[in-house]
Structures are given as C-alpha cells and as structure tokens.
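# Here is a sequence together with a model predicted from it:
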Amino acid sequence: MKRLAMAALVSLTVASPRVMAQEAETGNNDAEDVRALVAQLEALKASYAQEVRRLRELDMQVQAIQARVSGKTAQALPTPQVAAGTTPAVPAPPQAATAAAPPAGAEGYASSAAEAQEAKEAARRSVDDVKQQQSALFNQKLTLENSLTYARYDRKQLTLNGFLALDAIFLGNIAIENVESDSLTYNFAARWGVNPRLTLNLDVPYIARKTIYQKGGAGGSAAAIAQEETHGTGIGDVTVSANYKLFGERGWRPETVLTGGVTAPTGREPYGLDWKVIERDDDDFIRFAVPSKQPTGNGLWQANIGLSAVKSADPAILFGNIGYVRSFKRSFDDIDANPDTINPGEVNLGDSYYFGAGVAFAFNERTSLSISFSDRMSARASTRYKNGKWMKVIGSDGNAGTLNLGVTYALTSKATFVSMLGIGLTPDAPDFTLAFKLPYML
C-alpha cells in the first residue's frame, strides 16, 4: 500500500510541470486572441466613423443644393438615423482601445437636422450677398444701406505751344498740366421689396471733392509751375430705380433681373461756375484759370436700363451685368469755359454703355471673396451755343475699365459688411477706388 502511494506521488510530481506549461501556453494564446480582437474592433470603429462623416457631408450638400434650387429656405430634411443617432453599443474593450472612438458631433459636420439647416442657410447667405450687390434681394421687405467710397484720380498732360523747326527742333513753350482729384462719397440707399418680384430703390449721395491743378510754364518759364487747390461739397445726383425679377434660378438658367432707373440733376452742375484766374499774359490772355468750386453732379437728367444675372455653380457664384445710360440735353445760362465771357447754350452728354462679370467664392459661413471686371464706354459729348450749331467736344469720350476685388463678411443675420477695391485699368478710370458698404435688412 505504501508502495502504491509512493508511486502515485512520484507520478504527480513528474507530471505537474508539464500541466503548468500547457496552462501557460493556453494563457498566451488567449492574450494574443484578445489583442487581435481589439485590433479588429479598432479598425471597424474607425471605418464606421469615416462612413458616418461621409453620410453627414452628403446630407448637408443635398440640403444646400435643394435650398438653391427652390430659391428659398426649405424645412430641413430628416437626417439619416445613422448620422443623427449615437454609436451602437459594443462590448467594452480594454482601456487602450477606447481612445479610437470619435467624439460625437465633430466640428465641421452636421450631427443633427438643426446643424444641417444652419449649413444650408450659410451656403444660401453667400448667394444672397452677391445678389444684393448686383441687383436686389426680393425676399426682404426693407433694406437700408450706408456706404462710403474714396476715389483717387491723377492725370498728367504735356502741352506744347510752338512749332517744329526742321522737323526736329521744337521752338516755343513746353508746359506740364497735372490734375489730381480726391473724392469722398457717402451714399444712403433704401431698397423696398414691394413683392417677391419687384423692388424699388432710392440712392442719395453726398460728395466731398478736392482737386489740385498744376500747370508748368508759369510766367513764360518752362521750369516754373503754378498750382491751385479747389474744393466742393454737397449733395450729388439722386437716383430712383426699380428691379424686376424676370426669371428665378432653375437648372442651367441663372436668376435674371431687369433694372431701370432715373437720375435727377440735384447736384451742382459743372456749367456756369465762377472761375478763378491764376495767371494772365501781358496781352490779357488767360494762361491759367480754375473753377472756384468743384461740381457734385453732371447737370443732366439721365435714364438707364440694364440686365443682371446670378448663377450658383457650387462652390462658385457667377454674376454679370450689362446696361445702357441715356443722357438728355439741357440748357444752361453759361457753357463757356472762358471766365471773361458768358455764352448760354445746350449740352448733350454722350450715351454710355456698361458691362461687367465676375465670380465669388464662399470661404465659410460668414466670409466670401469676389473678383470682377467692369467697363463703361461713353460717347463724345456735344455742345451748342444759343442759335448756333451742335459741335462735338474733342476728348470728351472715354473708356473706364476697372478690376474689382471684394470681401463680404456677415456681421449678423441681418447686417453685412462689404469692402471693395477697384483698380483702374484705363486712363479714363480712377487710379483706384476703395468702398465700404453696410446693408442692414429689416
């Protein structure tokens, strides 16, 4: 009996290390399985989070496009359950795997119908800002706009008074004429939406202008320069206009608006002004004279008609306009530029044609950038003294081309800040213009 007990004890002692080794090997395999399962879980969660983000982006884009097509803000579509719901319950992995779970409602993605609606309205806001600058917003009852524009104009002209000897040597006076003008214009505008297709507009400008005249050859010396500075302030020419929506944006067709308006000569006209004589010759010939005050208007009634179009091409917004301005002749008590004489007569400014085109991009829900080109071509003006014949004014025609860069920032849901830089591309255009606008929608 003792022998049997001893034999069993010996066999257990010999077998125990083998059993322990087998158990250790089984434990190692289980740990490897756990690690493999955790890795698979992390990969599945990452893939799931990526698909959720894609669904959110697609839902936001679909709702924004539907808002543009309909032309008005629609109710937010129900967000797919997978995008709006929470992450399905999964077995709690080890703590090392929990860091892979994405936060709910990650920034930049619509995690609810409300956020999708906000994204849709933000996309529509950029389009509305462009429409507001090109024509009008027809879904607003009343819009008040305050704007401030600074323009710089500088033109130099070489004047030769003499003749050429031997076709090579100039004999006479050489004078350099320079005109520098700085103008600051405050404009108050009111836009009243009569109905969803018609808007009435009123623009009332107030102008402050400073002009510096320089003329070489003072006193008969080419090296001497005479200079005089004049100013002028007052209300400008008031414009009353209307916008009528011909077509709404649908498919390939842009939103098309017809514009018509009348400009009244409420500003100070440039005819019949008092002149200041700076220099006379010995024979009493006026060599240098400037107006005592600067004009604030053109003195004539004008009517304009035009078309503007805006088309959304996500992510860009395309716009353009074309128009015609007709000037009506008017009589004045004095149209002579000579300070010593008074000659009544009529003035007929040349008609003008204008066009422009550009593109705008929305950076985010508040900011957009626009770039455009505009051009205005004016025909030559004509004058007629009393009981005389019409005569063309040489040099009165012009072509003013401008490159415009603009930035729009939505301050609130009702107020927008617009800044615009215009760069003159032709001699008839201002060197540059800088404008700031603040439209407020009531």
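Happy to help now that I have it. Because the structure is a prediction, the values reported are computed rather than measured. Numbers count the residues shown, from 1 in each chain.

# For the rest of this, base every contact and every neighbour count on C-alpha atoms.
Will do.

# tell me what the helix or strand containing residue 361 is packed against?
Residue 361 belongs to strand 352-362 when assigned by DSSP states H and E. If you count contacts as 3 or more C-alpha pairs under 8 Å, 6 or more residues apart in numbering; DSSP states H and E, strand 352-362 packs onto helix 113-134, strand 316-327, strand 367-378.

# ok, and here's another one to check against it:
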Amino acid sequence: MSWASDEARLPGRAQDVTDVIQRSGILTPKGKWSFDASFSYTQNSANKVSVVGYTVLPTLLIGLIEVSDADRTTLTLGLTTRYGLTDATEIELRLPYVYRDDSASARLLGDGDDGQNGALGEFVDTSVDGGGLGDIELAVRHQFNFNSTPYWIGGLRVKSNTGKSPYDVSIDDNGAFTEAPTGSGFWSVEPSLSMIYPTAPAVLFANVGYIYNFEDDVTVSGTKVKVGLGDTISVGAGIGFAINPELSFNLGWSHKTILKSELNGSTTENAKALQLDYFNFGFNYAYSPRSSINISAQAGLTEDAPDFQLTLRVPFNF
C-alpha cells in the first residue's frame, strides 16, 4: 500500500520529500496539531598541544608545553508541538532535556627555562556529568507563496535561558565545571528564510539565518561583568530524493560562523570567530498516513564543529 498516493491521506505537516512534491502547503494546516519526539547523540573530542613561549634555537624552547585531550558526549531528548494558526502560518514550542558527560585530561610536558624542557608531567583528569532542562524554544513560521515555486518560508525563533548556564556552575581548582551545564544562559532570537523547490522526484532546499544573542550580566570569580556571546550566521543547502512513495533520503551541507564574543562591550584578546561546517545525511520512512520515522547523521568537517551527531525523530500528525 502507498500511503503517499492514497487520496484519502489525512492533511498534515509535510513529513517527507513525497509530501512536498504532492502538496504546496509545507506547514501545519489551520487548526491542526502535530507533535514529534526526537533523540540526538552528539560526540565531540579535541586533542591539543599548547605552547606558551618562544624558540631560541630549533631545539630550545623557553616557556611551557601542555598536552590536553577532551571528550564530550551530549544526549538530548526533545518534545516539539506545532499548531497551524492558518494554512500559511504555524507556531512551535520545543522542550529539550539535555544530558552531558564531559571528561578531560591534561599533562604539562615541561618548562623550558629551568632545564626540564620535554620532561613529562603528571596527568590532571577531570570528569563531570549530569542533566536537566535545556533552553526552551518558541518559533513562528510563515509560508509566503503556494501557487508558484520555489516555496519561500520565513521563520522567527526565540530561545530562552531556562537551561543551566555555564556561568551558574562553580569551577574547581583545575578550572573544570563541578556540574554539567545544560543551556547557554542567554536569550537569543533567530530570524531565518528557507527556500524549497520541488522538482520530482527530488526537492532542492536552502536556508539562511542569523542568531542574535542578548547581552547579560554574569558573575565571574566574584566580579559582575557584561557578557555578549558571539552572534551566529548560518547557511545551508541540500537535496532530498524520493526513492518511492514511502521512503526518501537527503544530502546536505550546512555552515555556521560564530562571531567573537564580547566582555563589557569589547572583544577580549583570546576571543576568536569559529567556523563550523557539516555534512548531513538522512532518510525518512512514512509507515502510516499520520506518522513517519526520520534518522539523520551529521559529520563535522572543520576543527570547531562537533565530530558526529545522530538524530532520531518521530513526527505524528493529528
């Protein structure tokens, strides 16, 4: 049986490539509800050699050498509900639960000015784990056109600071968190614009967005300072392909530039812009007229990007 070709298929939010090809309405129809549960696994590791000093001769270093290894595993359970205000406008509420397991190991190799250059020091190991409510998000989207392609969709997302902020967590003598943060600690707003172009049996898509983080006062080492997290510019594009009426897959690329953060209105000396690039792959299987299962993988292409992320989503339409 072909769910996608069933004329009696219930109207709902587009679930896969076939839906987008067959219907011009991409968002949740007026008066309808849709839900989805998602689970994501993110793994990030970093190996770094830091040199603080200068070289006098090719074999003589004046300063410190430090080797560090850090691993972070993040598990996120998300519950999302959407409601169609009109056939062209929907609102969305997302509640995330975040669990983190961070571990780090650092070793001082030597101090070049006391004759110990290259000597191995002791490892300093730190580990912290825990979870809690993440940053709750509220979004609104509007589809601008129905009778012509490509379809254009504008969005506005507001992220709260309900998660546990890194600035609300104490730090031990080794400079490590004593608890696992679950949020950024800052409110943000993200306007975005998406383009969807159906060309059977494929769908082309692209998007652009900008995340603006609001400044806030935080306490660092007993001193109150104003912190402004770096804003984020994001772009992405890809293609979805319908294998049959129930199964589709997609390939894509996404990029984020996180601008430099500010402290008390000015950029600090060690602040830097981050470049995050990802390769995305996933597939969607519509196993009933009301629901489908979506599995997607994301691989980091740059040093700043997380190494790997796997996400499972199960949307359900009423």
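Looks like it came in fine. In this text the structure is predicted, and so the values were computed from the model without any measurement.

# rewinding a little: for the strand holding residue 361 of the first structure, give me the average deviation versus the second structure.
Superposing on the second structure places strand 352-362 of the first structure at an average distance of 0.8 Å from its equivalents, by mean C-alpha distance after the TM-score superposition for the first structure.

# could you give me the residues in the second structure that that strand aligns onto?
Under TM-score structural alignment, the match for strand 352-362 of the first structure in the second structure covers residues 232-242.

# do stretch 181-196 of the first structure as well
Taking TM-score structural alignment, stretch 181-196 of the first structure hits residues 72-87 over in the second structure.

# Please point out which parts of that stretch sit buried.
72-85, 87 (16 or more other C-alpha atoms under 10 Å).

# And for stretch 120-131 of the second structure?
Residues 126, 127, 128, 129, 131 are the ones in stretch 120-131 of the second structure that count as buried (16+ other C-alpha under 10 Å).

# And for stretch 284-300 of the second structure?
In stretch 284-300 of the second structure, counting by 16+ other C-alpha under 10 Å, buried: 284-286, 289-300.

# Which strand or helix spans the alignment partner in the first structure of residue 28 of the second structure?
In the first structure, the residue paired with residue 28 of the second structure is residue 138, using TM-score structural alignment. Using DSSP H and E, residue 138 of the first structure is not contained in any helix or strand.

# now the strand holding residue 361 of the first structure, how far from the centre of its chain.
Chain-centre distance of strand 352-362 of the first structure: 10 Å, with C-alpha atoms, centre = their mean, to the nearest Å.

# Stretch 182-201 of the second structure now?
Its chain's C-alpha centre and that of stretch 182-201 of the second structure lie 11 Å apart, by C-alpha atoms, centre = their mean.

# Read off where it ends up in the first structure.
Counting by TM-score structural alignment, stretch 182-201 of the second structure sits on residues 296-315 of the first structure.

# Enumerate every residue touching the closest residue to residue 202 of the second structure other than its chain neighbours.
Nearest residue to residue 202 of the second structure, sequence neighbours excluded (C-alpha to C-alpha, 6 or more residues apart in numbering): residue 241, at 4.3 Å. With contacts defined as C-alpha atoms under 8 Å, 6 or more residues apart in numbering, the neighbours of residue 241 of the second structure are 17, 201, 202, 203, 248, 249, 250.

# ok now do the third one, which residues does it touch?
Listed by C-alpha under 8 Å, 6+ apart, the contact partners of residue 202 of the second structure are 17, 21, 239, 240, 241, 242.

# so which of the residues you listed is the most crowded?
In terms of neighbours by other C-alpha atoms under 10 Å, the contacts of residue 202 of the second structure top out with residue 17 at 28 neighbours.

# nearest spatial neighbour of the aligned residue in the first structure for it, skipping sequence neighbours?
Mapped onto the first structure by TM-score structural alignment, residue 17 of the second structure lines up with residue 127. Once flanking residues are discounted, residue 127 of the first structure sits nearest to residue 317: 6.8 Å by C-alpha to C-alpha, 6+ apart.

# ok, now residue 244 of the first structure?
Residue 244 of the first structure sits nearest to residue 198 (C-alpha to C-alpha, 6+ apart), 4.7 Å away.

# count of residues packed around the one you found?
Neighbours of residue 198 of the first structure using other C-alpha under 10 Å come to 20.

# Hmm, it is touching residue 247, no?
No: using C-alpha atoms under 8 Å, residue 198 of the first structure is not in contact with residue 247, being 12.0 Å away.
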